[in-house]
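S.K.: fold the stuff below for me.
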Amino acid sequence: MKLCCSPSRLATDATARPAASSTRGCDATRQTAALAIPGGQTYLGTNRPYFPIDGEGPLRNKKVSAFRMDATSVTNAQFRAFVSDTGYVTDAERHGDSLVFQGLLLKGTPPSPAIADAPWWRMIRGANWRDIYGPGTADRQIDDHPVVHVSSNDATVYAAWAGGRLPSEAEWEHAARGGLGDVLFPWGDREPNDTDFQPCNIWQGRFPHQDLGLDGYVGTAPARSFAPNGYGLYNMVGNVWEFTSETFKVRSLKKEVIAAHAGKKGFRLSKGGSFLCHQSYCYRYRIAARNSCSPDTSTSHTGFRLVYRAELLNWM
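M.R.: Sure thing, here's the model as predicted:
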């Protein structure tokens, strides 16, 4: 497994953690702004898997009910409102550290532990959703960028406060396809490249040493950037990974698959890839691509967006 995606903490404890002091913020403005996603028959997975070991295939038919989805991932400003209302403390803050891509660290950052199989990931003391590169870097946080250094535990608590929930994998893929059917990307099948086509925020250049930033960004982009897909959703691939409501499961009896995912019981499934993905290394900005991490893991390239009941507006 290529660990550019999401290395995980060794220890996970999804139960021994405080809840937010308020469990229902019910941000009506945010909910009413969510976009309607039609229900019906849809696709899940692909018959063109690039990482079969991740369980990307085969292509299956699924039926989903109509729902509403945020046009963007949750932003720093929105998460700050949640923390202000509830006093919530994230997993990264409780642990005292979080994973930061080395290329984002500021000059003068103290030495830090590297992930053995992916040394471009550093465990930075004091990194969290406020101080995204470590202590004293809160001024680098931008309100309209996706919140990062949040775990799936944190996302679940936020969702309850906001009156929504994390999407299932089928809902997420259905929304990402934007009505186009069996396609690789939210805009169709045309591949992004390092020359003349950058429809999303991914890596351009030689990973992990040089990101050319040809798409306009090194690191995260604003949550509402690039062209939306057919359902009006922004950055369904690239920018930041997005948590789903599901645990990561690969149904296979092959020894190599079982070995690759050993020790991942209870890991959460995320979708969409991030600004660190590139076809030469982590080709996971495809709709069918999948990723996993422990419930308390947080990184500088993972966030989330919410879905809501389709009938929400009938009672607000």
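S.K.: contacts, neighbours, all on C-alpha from now
M.R.: OK.
S.K.: near Ala262, how many other residues are there?
M.R.: Neighbour count for Ala262, taken as other C-alpha atoms under 10 Å: 9.
S.K.: gap between it and Glu256?
M.R.: Applying C-alpha to C-alpha, to the nearest Å, one obtains 10 Å for the distance of Ala262 from Glu256.
S.K.: next one: Ile202
M.R.: For Ile202, the distance to Glu256 equals 29 Å [C-alpha to C-alpha].
S.K.: which one of the two has more residues nearby?
M.R.: Per other C-alpha under 10 Å, whichever of Ile202 and Glu256 has more neighbours is Ile202, with 32 against 11.
S.K.: tally of neighbours for the closest residue to that one other than its chain neighbours?
M.R.: The shortest distance from Ile202 to any residue other than its chain neighbours is 3.9 Å, reached at Phe275 (C-alpha to C-alpha, 6 or more residues apart in numbering). Each residue near Phe275 was counted by other C-alpha under 10 Å, and the total is 26.
S.K.: correct me if wrong: Phe275 contacts His301.
M.R.: Yes: Phe275 is in contact with His301 according to C-alpha atoms under 8 Å; the separation is 7.2 Å.
S.K.: list residues touching both of those two?
M.R.: Counting by C-alpha atoms under 8 Å, 6 or more residues apart in numbering, the common neighbours of Phe275 and His301 are Thr220, Asn239, Val240.
S.K.: hey, where'd the strands end up in the stretch 101-250 of the chain?
M.R.: In the stretch 101-250 of the chain, strands defined by DSSP state E, counting those that start in this stretch lie at 114-115, 118-125, 205-206, 210-211, 241-247, listed in chain order.
S.K.: please provide the structure for the following sequence as well, for comparison with the first:
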Amino acid sequence: MADRPQADQDGSRPGRTEHCRAVKSCCSPSRKAPTDAAAPTPRPVQPGKAVVERHVAVIPGGQALVGTNRPVFPLDGEGPLRRKKIKAFSVDTAAVTTARFQAFVAETGYVTDAERMGDSLVFQGLLPKGSPPSRAIAETPWWRVIEGANWRTPFGPGSAERPDMDHPVTHVSWNDATAFAQWAGGRLPTEAEWEHAARGGLGDHPFPWGDTEPDDSGFFPCNIWQGQFPRQNTARDGYLGTAPARSFDPNGYGLYNMVGNVWELTSETFKVQSLKKAVAAAHAGKTGYKLSKGGSFLCHRSYCYRYRIAARNSTSPDTSTSHIGFRLVYHASHD
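M.R.: Next comes the predicted model:
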């Protein structure tokens, strides 16, 4: 995907850091409510019979660190740093790929939320030149509602581009990820499990590799934005969109892309424990939204600084986009 052209379709003004810090939906738009109130909840699926290769790492139990005492977005509930006791578990070393998801669909006939609803959200910079006009999300106009976009056709049915089988599957919702987990014999991680795994044994650091900040010129430890968001992505790290699920250096537990590349869904509902009116206002209307972690290829320090372990995001359970994926955890014996 490194050679996909950067499109500029809607004339929207570049975003500003202060806007992102005030408006918490800047990183990931949400459907907010199903486009069809009668849309059925995806049906449960049975454990899979097909043999699908998976690579896991065993993560030791103990006192997991969650959050930070140096929050960048306090309204998101990034702080304070706290400890939570967890049991040992196994986790996918990389996000679930399109190939794994395809095997799931082939065996079960599962239909994703994006396929049911007829559209999904695509970042404008990933759309091929000459793409037909599309509707923008008002608060974040770089996100486009693309009819027919889904995990099979990530840029719409008229695009010649097809998903890379070794990249994280995208255009899947929390509902879809939960159904896949039932089939694969795993589950989505809790926030504590995800952060514990992401830290790779290093302890209280903002990134899986430590404290060194990525930049736009020479240090590219993960797949994030380089340049001016949302206008220009120089792709100095090699990718305009997603990178292969097993790319860049793994962390101390052997896990790839725990930050950057795609947001990763968790099992938890997004909640912020606070009595402050500003917190309630920032997250009004998010009842039932799900928590995701890790940031994506669209993150940049100047705008959406969420490629940090403590960063948090929320979307409705039926939302699908071109930068949300997931990985699973299992009982520690599944190694």
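S.K.: so after superposing, what's the score?
M.R.: For this chain pair, the superposition-based TM-score is 0.95 by TM-score structural alignment, normalised by the length of structure 1; 311 aligned residues with a C-alpha RMSD of 1.5 Å.
S.K.: one step back: so how far is Gly216 of structure 1 from the residue nearest to Ile202 of structure 1?
M.R.: 11 Å.
S.K.: can you list residues touching both of these two?
M.R.: The overlap between the contact sets of Phe275 of structure 1 and Gly216 (C-alpha under 8 Å, 6+ apart) consists of Asn201.
S.K.: out of the shared contacts of Phe275 and His301 of structure 1, which sit inside helices?
M.R.: Using DSSP state H to define helices, no part of these is located there.
S.K.: want to throw these into JSON lines with neighbour count and distance to Leu269 of structure 1?
M.R.: Converted to JSON lines, the shared contacts of Phe275 and His301 of structure 1 look like this (neighbours: other C-alpha atoms under 10 Å; distance: C-alpha to C-alpha, whole Å):
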{"residue": "Thr220", "neighbour count": "22", "distance to Leu269 of structure 1": "21"}
{"residue": "Asn239", "neighbour count": "33", "distance to Leu269 of structure 1": "17"}
{"residue": "Val240", "neighbour count": "34", "distance to Leu269 of structure 1": "14"}
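S.K.: nearest to Thr156 of structure 1, of those?
M.R.: Each of the shared contacts of Phe275 and His301 of structure 1 was scored against Thr156 of structure 1 by C-alpha to C-alpha, and Val240 proved nearest at 16.9 Å.
S.K.: tell me the contacts of the corresponding residue of structure 2 for Ala71 of structure 1?
M.R.: Under the alignment defined by TM-score structural alignment, Ala71 of structure 1 corresponds to Thr93 in structure 2. Going by C-alpha under 8 Å, 6+ apart, Thr93 of structure 2 touches His55, Val56, Ala57, Arg246, Gly254, Leu255, Tyr256.
S.K.: hang on, isn't the fourth one packed against Tyr256?
M.R.: Yes: Arg246 of structure 2 sits in contact with Tyr256 when judged by C-alpha under 8 Å, with a separation of 5.6 Å.
S.K.: residue nearest the centroid of structure 2?
M.R.: Nearest to the centroid of the C-alpha atoms of structure 2, with distances taken as C-alpha atoms, centre = their mean, sits Trp263, at 1.4 Å.
S.K.: that one matches what in structure 1?
M.R.: Pairing criterion TM-score structural alignment: the partner of Trp263 of structure 2 within structure 1 is identified as Trp241.
S.K.: show me the helices in structure 2, by range?
M.R.: Remark: helices assigned in structure 2 by DSSP H are 17-22, 98-108, 113-117, 174-184, 191-199, 277-282.
S.K.: tell me which of those sits most buried.
M.R.: helix 191-199 (a mean of 25; mean count of other C-alpha atoms under 10 Å).
S.K.: can you tell me what sits against it?
M.R.: By C-alpha under 8 Å, 6+ apart, the list of residues contacting helix 191-199 of structure 2 reads 59, 64-66, 84, 86, 205, 207-209, 251-253, 255, 258-259, 266-268, 291, 293, 309-310.
S.K.: what's the neighbour count on Pro113 of structure 1?
M.R.: Residues lying near Pro113 of structure 1 (other C-alpha under 10 Å) number 12.
S.K.: what's the counterpart of it in structure 2?
M.R.: When the structures are aligned by TM-score structural alignment, the residue of structure 2 matched to Pro113 of structure 1 is Arg135.
S.K.: report the contact partners of the counterpart of Ser151 of structure 1 in structure 2.
M.R.: Structural alignment (TM-score structural alignment) places Ser151 of structure 1 against Ser173 in structure 2. Contact criterion C-alpha under 8 Å, 6+ apart gives Thr112, Asp113, Ala114, Pro317, Asp318, Thr319, Ser320, Ile324 as the residues in contact with Ser173 of structure 2.
S.K.: distance of the closest residue to Asp176 of structure 2 other than its chain neighbours relative to His167 of structure 2?
M.R.: Closest residue to Asp176 of structure 2 in three dimensions, ignoring its sequence neighbours and counting by C-alpha to C-alpha, 6+ apart: Thr112, at 5.9 Å. For Thr112 of structure 2, the distance to His167 of structure 2 equals 18 Å [C-alpha to C-alpha].
S.K.: repeat that for Leu126 of structure 2.
M.R.: Relative to His167 of structure 2, Leu126 of structure 2 is positioned 15 Å away (criterion: C-alpha to C-alpha).
S.K.: looking at these two, which is more packed in?
M.R.: Neighbours per residue (other C-alpha under 10 Å) separate Leu126 of structure 2 from His167, with His167 holding more: 23 against 19.
S.K.: which residues touch Asp194 of structure 1?
M.R.: Residues near Asp194 of structure 1 by C-alpha under 8 Å, 6+ apart: Gln204, Gly205, Leu214.
S.K.: counterpart of it in structure 2?
M.R.: With the correspondence set by TM-score structural alignment, Asp194 of structure 1 lines up against Asp216 in structure 2.
S.K.: include distance to Val72 of structure 2 and neighbour count when you put the contacts of Thr93 of structure 2 into JSON lines, please.
M.R.: Shown next, in JSON lines, are those (distance: C-alpha to C-alpha, whole Å; neighbours: other C-alpha atoms under 10 Å):
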{"residue": "His55", "distance to Val72 of structure 2": "33", "neighbour count": "12"}
{"residue": "Val56", "distance to Val72 of structure 2": "31", "neighbour count": "20"}
{"residue": "Ala57", "distance to Val72 of structure 2": "30", "neighbour count": "20"}
{"residue": "Arg246", "distance to Val72 of structure 2": "28", "neighbour count": "17"}
{"residue": "Gly254", "distance to Val72 of structure 2": "27", "neighbour count": "18"}
{"residue": "Leu255", "distance to Val72 of structure 2": "25", "neighbour count": "25"}
{"residue": "Tyr256", "distance to Val72 of structure 2": "24", "neighbour count": "24"}
